[in-house]
Structures are given as C-alpha cells and as structure tokens.
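1. Can you look at this prediction? I've put the sequence above it.
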Amino acid sequence: MEHTLKVYIYKDGKKPIFHLPIMKGLYASEGWFMKLMQGSKQFVVKDPRKAHLFYMPFSSRMLEYTLYVRNSHNRTNLRQHLKEYSEKIAAKYPFWNRTGGADHFLVACHDWVCSAPYETRHHMEHCIKALCNADVTVGFKLGRDVSLPETYVRAARNPLRDLGGKPPSQRNILAFYAGGMHGYLRPILVKQWKDKDPNMKIFGPMPAGVASKMNYIQHMKRSKYCICPKGYEVNSPRVVEAIFYECVPVIISDNFIPPLFEVFNWKAFSIILPEKDIPNLKEILVSIPAKRYMDLQLGVRKVQRHFLWHGRPLKYDLFHMTLHSIWYNRVYQIKPR
C-alpha cells in the first residue's frame, strides 16, 4: 500500500458539510482522517485517472448539525443532500459509473450515518463505508465496510495528551466504568455493580468539570480492566480510550465488529464478553490468571501505536491503519453484480 495506493479526493461539496474536519470530541475520527487525507502528499493524486480509490470528504457530524431539524426525527433532507452529491459526481466524472461506486469510500462516525444505512443505501450502496458503528445487524457489510475506531480526542492541538498509564503493579482497581446511561445495557451494568463491590468501580455519569474529567482519566490509568459496554449503538469510545491509557478493554456489545479485526487478534489484548455475562463480570475477571492479565496488558501496549492520531502521520498509526483497511477491502471485496 505504501508504494502503490493513490487516492483522489473530490473537490466538490461546500463547507461546512464537506472539507471541514472536526478535530475534537466524540466524532473526531472522521475529522482527523479527513485532515490527514487531504494533507497527504504520499497518497493523494490530483489526476483522478491515476487513482485506485476515490474519497468523498464529507463530515457526518456537520451534515447532521447543519441540516437536521432538532427533535424532528426526519432525516429526509440529509438523505437528499447526499443523493444530490452522489448524482453530481456521477454526472460530472466517469469514475463512479464504471464501478457503481465500489472504488469510492466515505469515513463517518456520527450515529445517524452509522446506524441508519438507509440514508445511503440507494445512492451509496456499493461504496466502502468506514463506520464507527460496525453493527452487522443494521447493514454493516463484512468484507466491504471498515470498522472505524471511535476516538474521543480531548485536545485537538495535542491528541496524545495524557497518553499512557500506571504499570500493572500499580493498577489497584480491578474494573472501572463511568458514563452516560445510553441504551439498554449500561443501566443494567450500573444497577448490577454500582456500590456493590469496592474492587468494581462502576458508576453512572460523572459530574461535569475539569476535575471530574481528570478523575475519569486517573481511574482508567489505575485500573486493570476498563469496561466498554455498548451505548445506543454497538460502538463505544472507551475501547480506544482503554488502549490509550493502557487498560485492558472489556468489550460488552453483541454484534460489534472490532476495528482493524482483519489485522489484529483482539483476544490478545482485550476481553470480549456477551451481554448476558454482566452478572458474572467480577467472577470472570478474577478468574483470569495473573500471567494471562500481564500478557493482555502487554498486548495493549504493543497495539497502542496503531490507535493514535498524529499531526503528521506516522507509519502504522491510526491514519495508515484505517486507510489500509479501506484498501484491503477494496482489493478483496466481492464486486457488485
């Protein structure tokens, strides 16, 4: 890929929906990829005839923010906007029509795109979709689509701020979770474990403010296992957060396809449990031998570099890994009939 892949970025589309990356917050993955892709001299070509892949640089977050009427529960105008965009590039360029869009890709992290494939089904059906919500039950296509790591970036100027955590010998908390009660699973987790066991630091939402955020981070840095339950959708930013703070992620989300699964063996650095095992959570974690935990924690530290954003991309970082997954799926995907 390093020496072969070339990407053409469509210049069509106006800001803020297109070409305006969001570098901070819950949906930062799509923004960081956009910024680094648009700034790449290694992969980007100006002549589309030399390209292997075609990038449609829109922000799902800005699409929702700009066009969605709050509390309307109606996304018709969002669908129409993407429909008109895809029809425009299909009419203006020959590249879409020769493959039905199969060599085109989008990168999106907002729930409305990730959880509602109907929004893009008819006019972007064959595109490669890099999505944070990699849920096989709502239209995520294995072998075509890409599971995009959801990364919560707290400082756009320094995405690596507070990176790392305590060594295993200083991690005196067995398991930690704190967060909003999104979806049906998190209330079950909190009801089962909050204030039930001193080694299980399971909380609901933490108070707002800098001190609370630092407390959250310090808990992750001091915990052996960080619980990553699904929210409204199957994905959770805690998976990458756990890796960021060198805490072994415990993923509890049926039907979730982990990021970069075609490259990594997630069993080497995480625990993946079915949702029904929440009542047995402590028993399962305590039963893991010390040697196994040390191997898992070492595995987290080994893969950490692949889940990091940098102002200037480094080989094998999250930008390169995401682009590799897109390229891999294009090379090996089943072509549309």
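-> Ah, there it is.

2. going forward, measure contacts between C-alpha atoms and count neighbours the same way
-> Will do.

3. Assign the spatially closest residue to residue 221 that is not a sequence neighbour to helix, strand or coil.
-> Residue nearest to residue 221 in three dimensions, not counting chain neighbours: residue 165, with 4.3 Å by C-alpha to C-alpha, 6 or more residues apart in numbering. The local conformation at residue 165, judged by DSSP: H, G, I helix; E, B strand; the rest coil, is coil.

4. Need the distance between the two termini of stretch 301-321.
-> Taking C-alpha to C-alpha, to the nearest Å, the first and last residues of stretch 301-321 lie 17 Å apart.

5. What residues of that stretch count as buried?
-> Residues of stretch 301-321 classed as buried: 301, 303-309, 313, 317-321 (neighbour count, 16 or more other C-alpha atoms under 10 Å).

6. before we move on, what about stretch 241-259?
-> 241-254, 256-259.

7. The top helix by length along the chain - contacts with which helices or strands?
-> The longest helix of the chain (DSSP state H) is helix 76-92. Using 3 or more C-alpha pairs under 8 Å, 6 or more residues apart in numbering; DSSP states H and E, the elements in contact with helix 76-92 are helix 60-67, helix 95-99, helix 118-121.

8. One more pass at 10 Å, please.
-> Helix 76-92 sits against helix 60-67, helix 95-99, helix 111-114, helix 118-121, with contacts defined as 3 or more C-alpha pairs under 10 Å, 6 or more residues apart in numbering; DSSP states H and E.

9. Of those helices, which stretch is the most buried?
-> helix 111-114 (a mean of 21; mean count of other C-alpha atoms under 10 Å).

10. And the contacts of that one?
-> 27, 60-61, 63-64, 75, 78-79, 107-108, 118-120, 129-135, 138-140, 232-233, 235 (C-alpha atoms under 10 Å, 6 or more residues apart in numbering).

11. Quick one, which of those residues are buried?
-> Here, 16+ other C-alpha under 10 Å leaves 27, 60-61, 63-64, 78-79, 107-108, 118-120, 129-135, 140, 233, 235 buried among the contacts of helix 111-114.

12. circling back: mind putting the buried residues of stretch 301-321 into CSV with secondary structure and distance to residue 156?
-> Formatted as CSV, the buried residues of stretch 301-321 follow (DSSP: H, G, I helix; E, B strand; the rest coil; distance: C-alpha to C-alpha, whole Å):
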residue, secondary structure, distance to residue 156
301, helix, 23
303, helix, 22
304, helix, 19
305, helix, 18
306, helix, 18
307, helix, 16
308, coil, 13
309, coil, 10
313, coil, 15
317, coil, 17
318, helix, 15
319, helix, 15
320, helix, 19
321, helix, 20
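
13. this is the other structure I want to compare:
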Amino acid sequence: MGIEFGYMSLVRVKSVLLMAGATFALVLFAQLLELQGFKSLSSLFSAGKIELRQDSFIYHNSSSNSTYPSVLDAANINVADLVSTVAEVSDEMVNGVSNVKGDSYPENIKKFGDTSNDDDLDPEDELPSNDELELNNNTQVLGVSKDNSSKQENPPEFELPVLNDTSKSDFSPGHDIVIGPAASPPLNLLSLTNSPENLETNPGNDVNSTALSTSRMGKDAEDLFTKNESPKIQKVGLSNAVNDSSVSSIPATKERVKEPKRMVVSISNMNDMLLSSYASYKAVKPRWSSAVDRELRNVKSMIENAATIEKDSQFDVSLYRNFSAFKRSYELMEQILKVYVYAEGERPIFHQPPLKGIYASEGWFMKQLKSNKRFLTKNMNKAHLFYLPFSSRELEIALYVPNSHSRDNLIRRLSDYVNTVKAKYDSWNRTDGADHFLVACHDWAPAETRKIMANCIRSLCNTDLKEGFQFGKDVALPETYVRSPQNPLRQLGGKPYSQRRILAFFAGNMHGYLRPILLNYWENKDPDMKIFSLLRKAKGEMTYAQYMKSSKYCICAKGYEVNSPRVVEAIFYECVPVIISDNFVPPFFETLNWESFAVFVLEKDIPNLKSILLSIPKTRYRLMQQRVKRVQQHFLWHSRPVKYDVFNMILHSIWHNRVFRT
C-alpha cells in the first residue's frame, strides 16, 4: 500500500511539472507573438506617418489629437543640426490628413457665402490641399512609417541651366550631418539645402542677401557653413518604435549622407534668363497659317518699337522692366485680343473653381474672363488664345484618392480632356497647343501639366525653376488669399512708413524645411524681429493682419513649395516683402522690376537676416514702401475687373508670351 501510494504521488508530481512546463512554453510563445505583433502594428498603424521624397527628413507628431507637425525647441538645436538635403514636397497634406487646421474633403469645405471673420489667420490655414509627402530609396526618417508602399515619384526630366559663376558657397556636398537626440519632440523637417550657390554677381543698388559678405554673419552662421567640420547625422530606422513624448531613448546609427550639389539661381540671373529666352526661343510652326498669326507679328513689331515714356502721371516707371513696352502691349491687348473658352468639361473640375482661399486666383480669373465681352469670342478663327477652363484645386478634390500616393488618375483626366478637344476641334492640332493656356494655383499643377500640356502657356502659382517653369512661355501667377468673395478688398492697406515700428514679421505653420530654421534663429531672439509659428487670437494681443500692417518688412518664407500667399499679402497690407525662397519666379516677372520694391534673401543667409534688413538705408526703405503702394493695384481683385488690376495683369502676361512666341 505504501509503495502504491508513493508511485501515485510520483505520477502526480510529474503531471504537475509537465503542466507547468507546458504553461511556461505557451506563455513564452504568446509573448513572442505579442512582441512581433507590436512591431507590426507599430509599423502599420502609427498615427504619425512619414513619407518623403528627394532625400528629406521629416517628423509628424504621432499624437492622435494633433494634426500639426512637432517642432523642436530652438534652444535644443545646434546650428549644424539644421543642415540636410532639400525636401521637395508639395504643400499642405499628408495621407489625407491636413497639416493645417480646417482642411477636409468637399463636404466640409467652407462655402462661398461663408463670410466668417478669418482675416487674422495664417493664409495657408484656409483651404489647404490634400497632398502627400513621398519617400525615396535614399531617405532615412525620424519616426515610424505606416507602411512601405509609398510610390516613388520620378525626378524632374530637366536640369537648371549652368550659369557662369565665380562666387562659390562656403560649404560643399558630402558632409555628414548630425541631428542629435533631444528631450522635446523632433523638428518637423530638419533639412536645409546643401551648398546653395551664390550666383549674384552684380547686385547694383538692389537689395538682396548677396550684397553682404559672410564676415557679417554670427558665429553660429560661420559654423553652419564651415568646410572643415564633419557633422554627423543620427537617423532612426523605420522598425524602431517611437515614444510619443520623446525620442531621446531611440537607438540611432550614424550614416554618411551624400548630398547632390544644388544650383540656386539669383534674381539677377533670372533677369538674364528671361531676356535670353526671347532670343533663343523657336516658335512652334503652325501646320497652316492664319490671319491671327500675321496680326500677332504686327503687334510684336509695334511693341518692340514703342515710343519711349520716361514719366507717367499714373505710374512709377521704375516699377517696370520696360514701361514703354508694357503700356503699349497692354493697350494693344485691350484693342485686339480675343480668347476662345472651351465649353467642354464637367463641373466642378471644369468651369467651377474656388473663389475663396489660397487657390482663389484660378477661380476669380475664370469667373471674370467668362463674363468679359471685350475679350471673348465664339469664333475660333478669330481667337489669339484658347483657354482650358479647369481648376487644379477641384481636380484634386474630385479625383485624388487619400493615401494612394498617386496622381495618375488626375493626369489621366486632363489627358482625356485634351484628347477630346483634339478630336473635336482643329484648334489644338494647328499649333500642338502652343496658343492654348491654363491658369492653375495648386502645387501639383506643374507636374500634372508638364507632359500633356507641354506646349501650352501655363500660368502657375508654383513657379519653381526645378519643377520646369520656362521663361518666355510660362507665366508666374499671383497666389492671392481671398478671405471674402463678397468683398475681396476687405482690410486693404496699412500704416504709413513712419508708424511701422516692427522691423520684420512672420507667422505661419511649420511647412517644409525652411521655416523651422527661420524660427530657430529668430523666434524670441530679438525684439525687432517678430518671428512666430502660429498666432492665436488673444485679448489685447496684435492680430496677424495688425502685425503686417505695422511692420516694415514682411517675411515671405517658402513652405513645402516655393510659392506663398504672403508675397501678395505683404503688398496688400503695404509691407515690403522679403522673399526667402530659392528659385522662385515672382508674379508678372516679365513686366515688373521686383528688385525695386522687394528684398530677396537666399535661404542660406537666414542667419544674417537682420543685418541684411538693417543695411538698407532709411531713404531706400521709404522709397520701396512707397513703390509697394504704387504696385499694389496690379495685385487686387475687384468685383468687376478694373484697368491694370490683377485679372488684366494675368491676362496681359499670357498675351505677352503669346505675342513673343509667334
């Protein structure tokens, strides 16, 4: 009996041990599965998706309650930490989730009749686009991606022209760059163009950043462009989990980044390129001649031989490249120009563009042209120009699939439209579209129209030379922020120059790589430099519009793309615009002498911004501010077009290029 009891006890002990072992194995297996699942979920469902293109570095806060990019406290960043390669990303949208407030798809967009008081908002908050940031194979990212399915976009099929240059940058490609860990959230886009070349050789009396030597820069700026330094960059692999509140615990590796040398075309070189474009351009020979061609050749001759006008009671002639030619060209446009508008195309992509927000230029132009009896014709044989009446903004709203990272269906829709026109009419086929034009303010418009409308005159807000903008053919379209369609001139004007106490002002979202750098140098650093991220309404505090009306200089720093509504806003509020956006072609470039009323600062010279502005004599500033007030008439929308207003100036730029391409 004792033996039998002992045997049964041994069996029970073995059973217990076996069950315990099996349980332990199951626990280990479950933990392994949970760990793998966590990594997968972290990769697939992270709220802060990151997609980039062109060797850029960006981080979006993974907090589910925030659609704003996180910005690193300026105190935690070294100057050298801010240098990286250029991010070429389209403005305003990441994976269907806006970087700015108030964005949504059509059902939630503010209606035409909404006249809520939004005069004090950052202009890029109003009607942002649904954009994606793309990632290529050469990119390392701070953060975790939802997936690796982002579509790589092909690089541009062109290069900037090589210009004669004897002035080199302080800093050459191939540096290692360090973005060190910090206790606060990482910078939205820790990226700056490597070695932007200073092509300014003859600044003359014009004000721009190249007029100052690098010896005037502070120590931080010298460190930024020192050749002998070898900073490193710490990057986070895509498989690492990110703590929402800090990145200091993320393991990082050092990796050398080979950066392509990027050419920066100065405003003076743009002037030369514009002139050479007229001399070198070879017009598309029509398949058959017409009376219109002969008429335009006569117009060209009359403009070239216009009588010299040295003074004019209505205009400051110094605002123009050639005032005599401009005035004669404008007069001939009013007398002769006829435009045919295609009726084809379904709404809202065609014939129904936005009239409010940052894309309003394309809407107001279409609305006012279609109601203009002077310029319209229904006889194709009499038309000098043919208008393709689509809205780049409505095209994106209607057809872009969130998270698809593809614009193929948008391009296909435009291609189908062109094919319809070609099949139905001979007008396109006569010149292969060279006498056709479009007006588009969306950031994607250059890429969408680059091939299918290659010969057309393209009036674009995004006038980046890297994106294929062509002098002598394409037209720089003003990006105008219309807050009230019923009263587009609301709050027009500002204080006289003697009452503008603030040296410089900027406020806006941290779009792109440049603005965080601007804030790192100047936010809360100098009482004369009112540089902010977002302004919030608070009792007793100055509003966005009040700052612009009270500042001497308004900083127009690029966002994700080179264009910004702040350029026109500065003129609207009679503030001298300071444009910080390399390779940006400003509006009406073929007509206006921008250096007479605006300041151009190279992106690399942000550390020297205050010195540049203070170097401008008071008499020069006063003259520039007066010229801003004089040039303002060319940038204003009216309920009905007014002579020399923005509608007529857009049309004149298109007419001008049509005449000189004949």
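-> That came through, no problem. In this text the structure is predicted, and so the values were computed from the model without any measurement.

14. TM between them?
-> Once superposed, chain against chain, the TM-score is 0.95 (TM-score structural alignment, normalised by the length of structure 1); 330 aligned residues with a C-alpha RMSD of 1.5 Å.

15. hmm, back to that, could I get the contacting residues of the residue nearest to residue 221 of structure 1?
-> Neighbours of residue 165 of structure 1 in contact, by C-alpha under 10 Å, 6+ apart: 171, 217-223, 242-247, 301.

16. what about 7 Å?
-> For residue 165 of structure 1, the contacting residues are 221, 222, 245, 246, by C-alpha atoms under 7 Å, 6 or more residues apart in numbering.

17. ok, now residue 321 of structure 1?
-> Applying C-alpha under 7 Å, 6+ apart, the residues contacting residue 321 of structure 1 are residue 306.

18. Please apply the same query to the one 5 residues further on.
-> For residue 326 of structure 1, the contacting residues are residue 146, taking C-alpha under 7 Å, 6+ apart as the criterion.

19. what does it align to in structure 2?
-> For residue 326 of structure 1, the aligned residue in structure 2 is residue 654 (criterion: TM-score structural alignment).

20. mind checking the longest strand of structure 1?
-> strand 223-229 (DSSP state E).

21. chain center to it: distance?
-> 17 Å (C-alpha atoms, centre = their mean, to the nearest Å).

22. That strand aligns to what range in structure 2?
-> Under TM-score structural alignment, the match for strand 223-229 of structure 1 is residues 551-557.

23. Then stretch 302-310 of structure 1?
-> The aligned range for stretch 302-310 of structure 1 is 630-638, by TM-score structural alignment.

24. So which residues make contact with that stretch?
-> 488, 568, 571, 572, 644, 645, 646, 647, 649.

25. Next, the distance between the ends of it.
-> Start-to-end, stretch 630-638 of structure 2 (C-alpha to C-alpha) is 17 Å.

26. before we move on, what about stretch 51-70 of structure 1?
-> 39 Å.

27. Kindly report the same for stretch 443-453 of structure 2.
-> 16 Å.

28. corresponding residues in structure 2 for stretch 279-287 of structure 1?
-> With TM-score structural alignment as the criterion, stretch 279-287 of structure 1 aligns to 607-615.

29. same question, stretch 156-171 of structure 1
-> Going by TM-score structural alignment, stretch 156-171 of structure 1 lines up with residues 485-500 of structure 2.

30. buried stuff in that stretch?
-> For stretch 485-500 of structure 2, by 16+ other C-alpha under 10 Å, it's 485, 486, 488, 489, 493, 494, 495, 496, 497, 500.

31. Let me have those residues in CSV, extended by distance to residue 273 of structure 2.
-> Converted to CSV, these look like this (distance: C-alpha to C-alpha, whole Å):
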residue, distance to residue 273 of structure 2
485, 37
486, 40
488, 35
489, 35
493, 34
494, 35
495, 37
496, 36
497, 34
500, 36
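
32. So which of those is the closest to residue 347 of structure 2?
-> residue 485 (19.8 Å; C-alpha to C-alpha).

33. So the closest one, which state does it fall into?
-> Looking at residue 485 of structure 2 with three-state DSSP, the answer is coil.

34. Residue 459 of structure 2 versus that one, what's the distance?
-> From residue 485 of structure 2 to residue 459 of structure 2 the distance is 22 Å (C-alpha to C-alpha).

35. and residue 279 of structure 1, how many neighbours?
-> Neighbours of residue 279 of structure 1 under the rule other C-alpha atoms under 10 Å: 13.

36. Grab the nearest non-local neighbour of it.
-> Residue 279 of structure 1 sits nearest to residue 192 (C-alpha to C-alpha, 6+ apart), 6.6 Å away.

37. Which residue ranges of structure 1 form helices?
-> Under DSSP H, structure 1 gives helices at 28-38, 60-67, 76-92, 95-99, 111-114, 118-121, 185-193, 210-222, 238-244, 281-286, 290-303, 318-332.

38. for those helices, which one sits closest to residue 6 of structure 1?
-> helix 318-332 (9.8 Å).

39. Run the chain-centre distance for the closest one.
-> For helix 318-332 of structure 1, the distance to the chain centre is 14 Å (C-alpha atoms, centre = their mean).

40. That one vs helix 28-38, what angle?
-> Per axes from the mean of the first three to the mean of the last three C-alpha atoms, to 10 degrees, the angle that helix 318-332 of structure 1 makes with helix 28-38 is 80 degrees.

41. report the longest helix in structure 2, please.
-> helix 2-45.

42. In structure 1, what range does the next helix or strand after that one match?
-> Sequence-wise, the next helix or strand downstream of helix 2-45 of structure 2 (DSSP states H and E) is strand 93-94. Taking TM-score structural alignment as the measure, structure 1 aligns no residues with strand 93-94 of structure 2.

43. by contact count, what packs against strand 93-94 of structure 2?
-> If you count contacts as 3 or more C-alpha pairs under 7 Å, 6 or more residues apart in numbering; DSSP states H and E, strand 93-94 of structure 2 packs onto no helix or strand.

44. Heading C-terminal from it, find the next helix or strand.
-> Counting by DSSP H and E, what follows strand 93-94 of structure 2 is strand 97-98.

45. returning to that earlier point: residue 567 of structure 2 versus the counterpart of the residue nearest to residue 279 of structure 1 in structure 2, what's the distance?
-> In structure 2, the residue equivalent to residue 192 of structure 1 is residue 521, according to TM-score structural alignment. As judged by C-alpha to C-alpha, residue 521 of structure 2 and residue 567 of structure 2 stand 21 Å apart.

46. okay, these two: which has more neighbours?
-> Using other C-alpha under 10 Å as the criterion, residue 521 of structure 2 and residue 567 rank with residue 567 on top: 25 against 21.

47. Hmm, residue 556 and that one touching each other?
-> Yes - counting by C-alpha atoms under 7 Å, residue 567 of structure 2 does reach residue 556; the two are 5.8 Å apart.
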